[in-house]
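Undergrad: Return a 3D structure for these sequence lines:
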Amino acid sequence: MSMKGWLARVAAGTAMALTALQAVAYTQTSNGWNMPTGVTEIAHEVHKLHMWVFGVVTIIGILVFGVMIYSIIQHRRSKHPKPADFHESIKVEIAWTIIPFLILVGLAIPAAGTLIKMEDTRNSEMTVKVTGYQWKWQYEYVGEGVSFFSTLSQESNVARQTGSGVDVTKVPNYLVDVDNPLVLPVGKKIRFLITANDVIHAWWVPEFAVKKDAIPGYINEVWTRIEQPGVYRGVCAELCGRDHGFMPIVVRAVPEAEFKAFLDGKKGGKTEVAAAAPGTASDAAPAAAPAPAATEVANAGAKPAAAPAAAKELGQDELMAKGEKVYAANCSACHQASGAGLPPNFPSLHGSKIANGPAEAHIEQILKGKNLMPPFPQLSDEDIAAVATYERQSWGNKGSVVQPSQVAALRK
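TA: Down below sits the predicted model:
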């Protein structure tokens, strides 16, 4: 690798790390740079433990450095040219063994109690399944028949694109805002089932003192009981890929009546804006905007419901223009804006068999995914038709045009 290429990679990695740190810093709103007090019983206990340990280590630090500084000053060579010649002291040996042991036991007992309480998900009043994707979250209200995706907000996604020209300081909650927040009731014990669809993620909301790894093929459990209504923000706390810094978490805690109204609205077939997964900051063209709105998924545990098919056929130019935006927001992270891919995991789309083959197979792969490619059933029929057409008509490909009605037929 050339020096120029190496420096470019280092710069890109540094920029990603700084962006993620900035997003984390924006979530710490209650106590500045200290651990937040939180809005749950566990968060309060964790904060008390944190302050207790902080106090203990501060006292230890003062004592240790005090003795060191005193010894350096009072026993310097100019004052005591002949050093002391004593050796072992049984009393000192016993003291500096027993005292640290007692300190550790004193810290471990309350910490163990809190850890046990964190893992006790018994008697939960509701369950929410959280699934991590590259790079978005899916929330499913278990037993309620309601599920939806939550992705980076459109404003933040536009602003973060290379060459966007947007002043990010003017974007509200830059990089820590989403299109569809997770809505939860206050005062209820809520169990989270946390997993992932592709790679390891981590669901972290500091104000709840909840942080659990989301691991493919494995379900972690954790719980919370929110005490105060409000909006609470978090981030993915596991390096999950190039857009790791662009999958924030937003939880809106509301009174019970408002939460029931929210669920009723979802069950009644109402839809909300659900932008597709964000594209990359480095590869996307400056003009690339996030995907248009996608339809909410409203059937937990089953295949997501189909978005209504378009009332009319769309022209090729319209499909290509729309498809370019959907591709930039959803596909360019892995297949690159140029369509060159990242072999061997993400093949090039230039001359691709799937892009030049039957349209049905292309649509099925977008809906169901394949290997490391996640499924995209949350996209509307129009979005899938547009991005399929764009892939089939770009980079020298000669595939057919795809219409929304073809996508709708394959969802059934």
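
Undergrad: Going by C-alpha atoms from here, please, whenever you check contacts or count neighbours.
TA: Will do.

Undergrad: give me the number of residues near residue 350?
TA: By other C-alpha atoms under 10 Å, the residues close to residue 350 number 18.

Undergrad: I am assuming residue 231 contacts residue 207, so please confirm or correct that.
TA: No. If you go by C-alpha atoms under 8 Å, residue 231 and residue 207 don't touch, sitting 10.0 Å apart.

Undergrad: Compare those two (neighbour count), which wins?
TA: Using other C-alpha under 10 Å, the more surrounded residue of residue 231 and residue 207 is residue 207, with 24 against 14.

Undergrad: Unless I misread the structure, the more buried one falls within a helix.
TA: Yes. Under DSSP: H, G, I helix; E, B strand; the rest coil, residue 207 falls within a helix.

Undergrad: need the contact list for it.
TA: Contact analysis of residue 207 by C-alpha atoms under 8 Å, 6 or more residues apart in numbering lists 36, 37, 38, 39, 40, 43, 232, 233.

Undergrad: Ok, residue 36 next?
TA: Applying C-alpha under 8 Å, 6+ apart, one finds that residue 36 lies in contact with 28, 29, 30, 47, 206, 207.

Undergrad: one more to line up against the first:
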Amino acid sequence: MIKQRKLILGSTCLTLVPQLAFARNPFEFQTPVTPIARETLYVHDLFLTIIAVLFSVGFGFLLFSVIRYRASRGHRPALFSAPRTPLQWALSALPILTLVVIDYIVMGIPAYHAVLTLANTREDAALVVKVTGSQWRWRYDYPDQGISFISNLSTSQEQRDSGAPTDPNYLLEVDKPLVLPVGKKVRVLLTSTDVIHAWWIPSFGIKQDAVPGFLRETWVKIDRPGIYRGQCAELCGVGHGFMPIVVEAKAQPDFDKWLADAQTAAAQAAAVTTLSKPELLKRGQQDYATYCALCHQPTGLGMPGAIPPIAGGKPFTAPPAMTDLLVQRGFYNAGKIVVGPVARHIDIVLKGIPGTPMPAFGTQLGDADIAALVTYERNSFGNQTGDVVQPSAVKAARAK
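TA: All right, here's what the predicted structure looks like:
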């Protein structure tokens, strides 16, 4: 099998010189680092080689016929419309038989093997990671290790508004990458909280949809340490271009150390029960910029007719179907968004508002982050309620 692959790759390199190096330009594959990606590249190169050979042979016969049997040399076209002699029948059947062999044997067997390999997600899996897509970020859970975190685009709003790339990985950097061990099979479970997203990392050879209400799965086994980047590959809304994927592959000792540090940090975060108002406002400002500003805008003014403003006393006009939902929650009065009860504010952030663009953050954010968000929104953008919401209040709301 290895000799066969070397032969295929060698013939491809002779027919298509740019395939000598991967990812030197946008028209080539990224360097494969998983068995699935290598299998995909092998099938691709095999297919490309077959196409090149068939094209060369077919075009060669055509060119020879045009030159050798041209009318200027006295040749006249044949008058038969169907094969008559055994040779003519053989020449007619040969292309059909060749394509059958290519489709079902040369291409079919490797493709069938690749599909079976991709479908085998559970055998020898050393780690399980759950990936949840949301508008517009990724959540990563290690269920057996008790670790969960959100991965957000780290490019600031100011950089995005300027439209000027700041580095080669512009719009492909995140605050918290997914960390995986090298040389271990990782089973990846995918779902979504709102619309269809797609988890795509080219160097892994993986592009799997994350569908609301369904749990889909795939797997990866990374060959070497490094940082690998991808993106959401399913058009999922206005923030679709701001859902990068970054995976940091670590050697096993480094991964074990990261895992222990992450578990310690999670335990410390869970132990936090009381924060001061300045701490809540600072944390809430950061969380608002990360999770809310894309819709409600950095100024808190929202989007007329679609996204209500957070800013106090600002008018908001929208279809009755949306304003009625806000009225039911005590957040709409005389054409303006008003600061309603704290309990309902927490409930909206936790559960979202079905039928509107407001998502549920209860599965995305911890108690401290939601408490900080609510405190910040009730004391910023012209809202001066003085309310301070503690994580314990959010925890009690979850319990209900």
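
Undergrad: which of the contacts of residue 36 of the first structure show up in the second structure as well?
TA: Compared against the second structure with both residues aligned by TM-score structural alignment, their matches' C-alpha atoms under 8 Å, these retain 28, 29, 206, 207.

Undergrad: okay, those residues in JSON lines with distance to residue 269 of the first structure next?
TA: Listed next are those as JSON lines, based on distance: C-alpha to C-alpha, whole Å:
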{"residue": "28", "distance to residue 269 of the first structure": "36"}
{"residue": "29", "distance to residue 269 of the first structure": "35"}
{"residue": "206", "distance to residue 269 of the first structure": "33"}
{"residue": "207", "distance to residue 269 of the first structure": "32"}
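
Undergrad: For these, pick the one with the most neighbours.
TA: Neighbour max across those (other C-alpha under 10 Å) = residue 207, 24 neighbours.

Undergrad: residue in the second structure matching that one?
TA: When the second structure is aligned by TM-score structural alignment, residue 207 of the first structure is paired with residue 203.

Undergrad: helix or strand for the closest residue to that match other than its chain neighbours, which one?
TA: Leaving aside its chain neighbours, residue 203 of the second structure sits nearest to residue 32 (4.7 Å; criterion: C-alpha to C-alpha, 6 or more residues apart in numbering). Here residue 32 of the second structure sits in a region with no helix or strand, counting by DSSP states H and E.

Undergrad: counterpart of residue 32 of the second structure in the first structure?
TA: By TM-score structural alignment, residue 32 of the second structure lines up with residue 38.

Undergrad: Can you show me the helices along the first structure?
TA: 3-27, 41-74, 90-118, 154-160, 256-267, 316-330, 332-335, 353-356, 359-368, 381-393, 404-411 (DSSP state H).

Undergrad: For residue 249 of the first structure, which of those is the nearest?
TA: Closest of the helices of the first structure to residue 249 of the first structure is helix 3-27, at 9.8 Å (criterion: C-alpha to C-alpha).

Undergrad: now for that closest one, which elements pack on it?
TA: Contacts defined by 3 or more C-alpha pairs under 8 Å, 6 or more residues apart in numbering; DSSP states H and E place helix 3-27 of the first structure against strand 230-236.

Undergrad: what stretch of the second structure does the strand it packs on fall on?
TA: Under the alignment (TM-score structural alignment), strand 230-236 of the first structure falls on residues 226-232 in the second structure.

Undergrad: next one: that stretch to chain centre, how far?
TA: A distance of 9 Å separates the centroid of the chain from that of stretch 226-232 of the second structure, by C-alpha atoms, centre = their mean, to the nearest Å.

Undergrad: how far apart are that stretch and its match in the first structure?
TA: Here the mean offset of stretch 226-232 of the second structure against the first structure after fitting is 0.7 Å, by mean C-alpha distance after the TM-score superposition for the first structure.

Undergrad: Can you name the residues in contact with that stretch?
TA: Applying C-alpha under 8 Å, 6+ apart, the set of residues contacting stretch 226-232 of the second structure is 172, 197-203, 240-241, 243-250.

Undergrad: Could you rerun that using 6 Å?
TA: 198, 199, 200, 201, 243, 244, 245, 246, 247, 248, 249 (C-alpha atoms under 6 Å, 6 or more residues apart in numbering).

Undergrad: can you pick the most crowded of those residues?
TA: Most surrounded of those: other C-alpha under 10 Å gives residue 243, at 28 neighbours.

Undergrad: That residue matches what in the first structure?
TA: Under TM-score structural alignment, residue 243 of the second structure pairs with residue 247 in the first structure.

Undergrad: Next: residue 389 of the second structure.
TA: Using TM-score structural alignment, the partner of residue 389 of the second structure in the first structure is residue 405.

Undergrad: Grab the nearest non-local neighbour of that match.
TA: The nearest residue in space to residue 405 of the first structure (C-alpha to C-alpha, 6+ apart) is residue 309, at 5.7 Å.

Undergrad: hmm, back to that, looking at the helices of the first structure, which one is packed in the most?
TA: Highest mean neighbour count among these (mean count of other C-alpha atoms under 10 Å): helix 381-393, with a mean of 27.

Undergrad: got the angle for that helix vs helix 359-368?
TA: 120 degrees (axes from the mean of the first three to the mean of the last three C-alpha atoms, to 10 degrees).

Undergrad: Counting by contacts, list what helix 381-393 of the first structure packs against.
TA: helix 316-330, helix 404-411 (3 or more C-alpha pairs under 6 Å, 6 or more residues apart in numbering; DSSP states H and E).

Undergrad: so what secondary structure elements neighbour the shortest one?
TA: Using 3+ C-alpha pairs under 6 Å, 6+ apart as the contact criterion, the elements in contact with helix 404-411 of the first structure are helix 381-393.

Undergrad: same check, this time on the longest one
TA: With contacts defined as 3+ C-alpha pairs under 6 Å, 6+ apart, the packing partners of helix 316-330 of the first structure are helix 381-393.
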